[in-house]
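[1] heads up, no residue letters with this:
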């Protein structure tokens, strides 16, 4: 009995010390007055479990509705929702650096840890990387490869026609959530490597690459809440443990490394007459010593991991919410018909369509691609929140697009509803000046692609693909949700993925 009692006491001592340490840290914390979930005040395990539940974006919306504009989500993490803070936290000088949440996004190739333009926490390193690549992601450069997107749109429509319009499966529902992602991945392959990744042709995740990517993002989302876990799992120095660990970004890094080496060695079969983003990266490398082999691979990795999922999520949101609202569908197709377009629709023509633009903006507002906080570290000088709350240096702070985009003062009393009209002028109620001011305020509060110095490098990459494909899709087909009353399923794994977008296709009679 004495031995058992002694053993229990030995176990209780570290537990008691941990509880005491957490309680002391809370009582002496400079943010102890900020409300939030009880256990979140003491441990980051709360936020890990919240992320593990797969709907953290709803938790954040609920907590801000309950507690107000400032919510404590961890011992040293505060979520804020006031849009006026957006330009302070995500400023163009990058004074607020990324937190260690992002280190989980580093990849490991052998014994080398590879940060990328997304995951690096060093703003000087980020500025150097981004300055080398920035011009390559501008629309002026991307439209020179627009024919590759056209080829993929045509391949996408051919698959839809053969399988769901004219073929033996024309009477069954199309799982369009899957096909839009196949399309997005194949576009990334075309623009990056001059070759599709073969998902449309196969009609499935033939290589398991998409599944591996999804599971790597699941890992990033959850383990990022306690980044120290990553050092024992995906970044473990013992290779045997690392390989047997959970999915991470290493497989994608290995794929990019193979593609890079094949191009350098001339064994990838690419025609010298064609040009893609890997060619662009290699050209930058030839002129800049800062662009080494690892920098090229990390740039390819960002294209692969961010370019497909973010676009696929946006395309799904556009289709889902448009089909959920018949009046929106009719107005969009009327605009497309009146524009006298041919498919695939050119980017320049699609950008001139105001209602299409409004639909795309509204879909990205109501279903942003990223569902967690964009975390930053408060710099020297601290951060004064509205009112009397002051965040000292070292505290982590962030904003969620899923919370900010629901702000009624900015987006209107119907902010929870899908309404593309909010992006257009109401000529009966608004002057041109008042509309311009309202529109500018909404755009300033848009976190779809982040903001400031660390905003998404591939924004125009996504928009090129989105404007072209959505204009072409709604121009060519009549579509309907198989079950209009059925809600789709959502999984927040950093990217807020959707499934259950089952569609019935018809060829439009006038097309």
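    That came through fine. Just so it is clear, the model here is predicted, and its values are computed rather than measured.
[2] Every contact and neighbour count from this point should use C-alpha atoms.
    OK.
[3] Mind jotting down where the helices sit in the stretch 351-500 of the chain?
    Taking DSSP state H, counting those that start in this stretch as the criterion, the stretch 351-500 of the chain carries its helices at 354-366, 401-404, 408-411, 432-444, 459-476.
[4] now for the last one, which elements pack on it?
    What it means is helix 459-476. Helices and strands touching helix 459-476, as assessed by 3 or more CA pairs under 8 Å, 6 or more residues apart in numbering; DSSP states H and E, comprise helix 139-142, helix 293-324, helix 326-338, helix 347-350, helix 354-366.
[5] The longest one vs helix 326-338, what angle?
    The reference is to helix 293-324. Helix 293-324 and helix 326-338 are oriented at 110 degrees to each other (axes from the mean of the first three to the mean of the last three CA atoms, to 10 degrees).
[6] got the angle for helix 293-324 vs helix 354-366?
    Between helix 293-324 and helix 354-366, the angle formed by their directions is 110 degrees, by the same axes, to 10 degrees.
[7] Could you list every helix and strand in contact with helix 293-324?
    Helices and strands touching helix 293-324, as assessed by 3+ CA pairs under 8 Å, 6+ apart, comprise helix 176-193, helix 250-265, helix 277-287, helix 326-338, helix 354-366, helix 459-476, strand 477-481, strand 495-499.
[8] So which of the ones you listed is the most surrounded?
    helix 176-193 (a mean of 24; mean count of other CA atoms under 10 Å).
[9] Quick check: closest non-adjacent residue to residue 403.
    residue 61 (5.4 Å; CA to CA, 6 or more residues apart in numbering).
[10] The one you found: helix or strand, and which one exactly?
    Secondary-structure element containing residue 61, defined by DSSP states H and E: helix 56-67.
[11] Which secondary structure elements does the following helix or strand past that helix sit against?
    From helix 56-67 onward toward the C-terminus, using DSSP H and E, the following helix or strand is strand 70-74. Other elements packing on strand 70-74 under the criterion 3+ CA pairs under 8 Å, 6+ apart are helix 45-52, helix 56-67, strand 77-80.
[12] and the angle from strand 70-74 to helix 45-52?
    100 degrees.
[13] Give me the contact list for strand 70-74.
    Taking contacts as CA atoms under 8 Å, 6 or more residues apart in numbering, the residues outside strand 70-74 that touch it are 31, 34-37, 40-44, 46-47, 63-64, 78-81.
[14] Please compare the first structure with the one that follows:
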């Protein structure tokens, strides 16, 4: 019995010592972590190759500030405010710099300088593996070559009847609704853009204009792009999404399955389009965006061709890129015209002589319209955010700073278009400024990628911009 008691006491003693050792290990581990964090902060603030680049101290040590701005839909404005405070080179994250100095911007985006795309593009694309998301330069070139002259002005002009048909339907329905009160033109332009892009890709529209309702696939596309834009700025969000996916809630399931619904839709309409092309004896589908690509899929002599899966990704990307950007920019164009009476009067006088049939050729002959559209793109282009690139191996000197290989660098159109040394009254909508533009003005234009008196028309920035109120109402003018 005494032996058992001694054994029990020995075991308890060892457990107590073990607990003490675990406590010491925990304290030691915390101490090591604190030292690591302090050393990391010290390095980033004082010894990093980017330490001399101006910017807030909190941007130098963490991406938290950038992630917070992205979640709030305010990234482009937050970065722009830093440029106003710190200048043309601003450190916005431990390994990322935003640049607005035009000569450096040209070097970054020159195809000769090998500033590659980061994995950010693939994250933003959210599983849509289109040319936009491809990081490898050679693979990207091959993908673009497969398109040939699909997007040339000559080919687009052949599609004008399709575009005009949908546009006429949209305008007639807006006129109809204006008789009964205010009309949300963003809603109608969204219908219009999605129907046009879908028909040009697949030979069939999305029936949004005819049904006067949003196709669920378009909602899925918007969700996909928004999630991708936020995920790209927040490391670890993909894991959180994965874990959330196990929650058996219908809304969560709807969001997490949007990619699959989009791909299922693309597969179906592409198969339908393939059958249409095979039966197209009159060759009426020849100028459509993917006719050539569909025909080349099984062509053994074609060097640059896409598989069905690649074509599905490209067509999905077209829907994403085309529908929201077109509808948003068109909405801001109308809003800007209607909120500037002098611009509206000048434009109406120019449009009076067009006659009943409005064609692209006629519109191209209207000088003031061109000025209005260019100023709209300057202030309200749908993709004003930064398109990041990675400094090539060996590093690069941009302006007064040397950036080591692997550094993230970006430039955003929102800031380029508001450079006060380039644009007089940069936040004002003044189409006349483009009547005699300077070389600097032309060089700073990056339209696809300010200030407003109407809060509902302020930007919400989740990769692309859109009005924060998600509508833009217009009404008939009452003549006194």
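    Nice, I can see it. Keep in mind the model is a prediction, meaning the values are calculated, not measured.
[15] Would you pull the TM-score for this pair?
    For this chain pair, the superposition-based TM-score is 0.84 by TM-score structural alignment, normalised by the length of the second structure; 447 aligned residues with a CA RMSD of 3.3 Å.
[16] Need the helices and strands packed on strand 70-74 of the first structure in JSON lines (columns: distance to residue 94 of the first structure and mean neighbour count).
    Written out in JSON lines, the entries for those read as follows (distance: least, CA to CA, whole Å; neighbours: other CA atoms under 10 Å):
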{"stretch": "helix 45-52", "distance to residue 94 of the first structure": "26", "mean neighbour count": "18"}
{"stretch": "helix 56-67", "distance to residue 94 of the first structure": "25", "mean neighbour count": "18"}
{"stretch": "strand 77-80", "distance to residue 94 of the first structure": "18", "mean neighbour count": "23"}
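[17] wait, which of the ones you listed is closest to residue 421 of the first structure?
    Nearest to residue 421 of the first structure among those is helix 56-67 (23.7 Å), distances taken as CA to CA.
[18] so how far is the closest one from its chain's centroid?
    With CA atoms, centre = their mean, to the nearest Å as the basis, helix 56-67 of the first structure stands 20 Å off its chain's centre.
[19] try stretch 57-69 of the first structure
    On the basis of CA atoms, centre = their mean, stretch 57-69 of the first structure is displaced by 21 Å from the centre of the chain it belongs to.
[20] and it, which stretch of the second structure?
    Here stretch 57-69 of the first structure aligns to the second structure at residues 76-88, judged by TM-score structural alignment.
[21] Need the residues that contact that stretch.
    Stretch 76-88 of the second structure is contacted by residues 54-55, 69, 89-90, 92, 98-101, 384-386, 412, 414-415, 461 when judged by CA under 8 Å, 6+ apart.
[22] before we move on, what about stretch 299-311 of the second structure?
    For stretch 299-311 of the second structure, the external contacting residues (CA under 8 Å, 6+ apart) are 129, 130, 142, 143, 145, 146, 293, 294, 296, 297.
[23] if we go to 10 Å?
    128-131, 141-148, 263, 266-267, 270-271, 290, 292-298, 312-314, 316-317 (CA atoms under 10 Å, 6 or more residues apart in numbering).
[24] List the buried residues in stretch 126-142 of the first structure.
    With burial defined by 16 or more other CA atoms under 10 Å, the residues of stretch 126-142 of the first structure counted as buried are 126, 127, 129, 130, 132, 133, 136, 137, 139, 142.
[25] ok, back up a step: which one of the helices and strands packed on helix 293-324 of the first structure lies nearest to residue 446 of the first structure?
    Closest to residue 446 of the first structure of those, according to CA to CA: helix 354-366, at 7.2 Å.
[26] what's the distance between the equivalent of residue 396 of the second structure over in the first structure and residue 312 of the first structure?
    When the two structures are superposed using TM-score structural alignment, residue 396 of the second structure falls opposite residue 383 in the first structure. For residue 383 of the first structure, the distance to residue 312 of the first structure under the criterion CA to CA, to the nearest Å works out to 36 Å.
[27] who has more neighbours, the two?
    residue 312 (25 against 19; other CA atoms under 10 Å).
[28] just how off-centre is the helix ranked longest in the second structure within its chain?
    For the second structure, the helix reaching the highest residue count under DSSP state H is reported as helix 2-42. Averaging C-alpha positions (CA atoms, centre = their mean) puts helix 2-42 of the second structure 51 Å from its chain's average.
[29] Likewise for stretch 288-306 of the first structure?
    The answer for stretch 288-306 of the first structure is 19 Å, by CA atoms, centre = their mean.
[30] quick one: the residue nearest to residue 403 of the first structure and residue 349 of the first structure, what's the gap?
    Using CA to CA, one obtains 37 Å as the distance from residue 61 of the first structure to residue 349 of the first structure.
[31] Kindly report the same for residue 93 of the first structure.
    Taking CA to CA as the measure, residue 93 of the first structure and residue 349 of the first structure are separated by 35 Å.
[32] ok, now which ones touch the residue nearest to residue 214 of the second structure when sequence neighbours are not counted?
    Using CA to CA, 6+ apart and skipping the chain neighbours, the partner closest in space to residue 214 of the second structure is residue 208 (5.7 Å). If you count contacts by CA under 10 Å, 6+ apart, residue 208 of the second structure has them with 188, 190, 191, 192, 193, 194, 195, 214, 215, 216, 218.
[33] Show me what residue 208 of the second structure lines up with in the first structure.
    Counting by TM-score structural alignment, residue 208 of the second structure lines up with residue 199 in the first structure.
[34] distance of its match from residue 459 of the first structure?
    Using CA to CA, we find residue 199 of the first structure at a distance of 23 Å from residue 459 of the first structure.
[35] now swap in residue 28 of the first structure and tell me
    42 Å.
[36] returning to what we had before: what's the average distance of the helix holding residue 61 of the first structure to the second structure?
    Once the two structures are superposed, the average separation between helix 56-67 of the first structure and the matching residues of the second structure is 1.0 Å (mean CA distance after the TM-score superposition for the first structure).
[37] and that helix with helix 45-52, angle?
    Interaxial angle of helix 56-67 of the first structure relative to helix 45-52 (the same axes, to 10 degrees): 130 degrees.
[38] Right, I'll leave it there.
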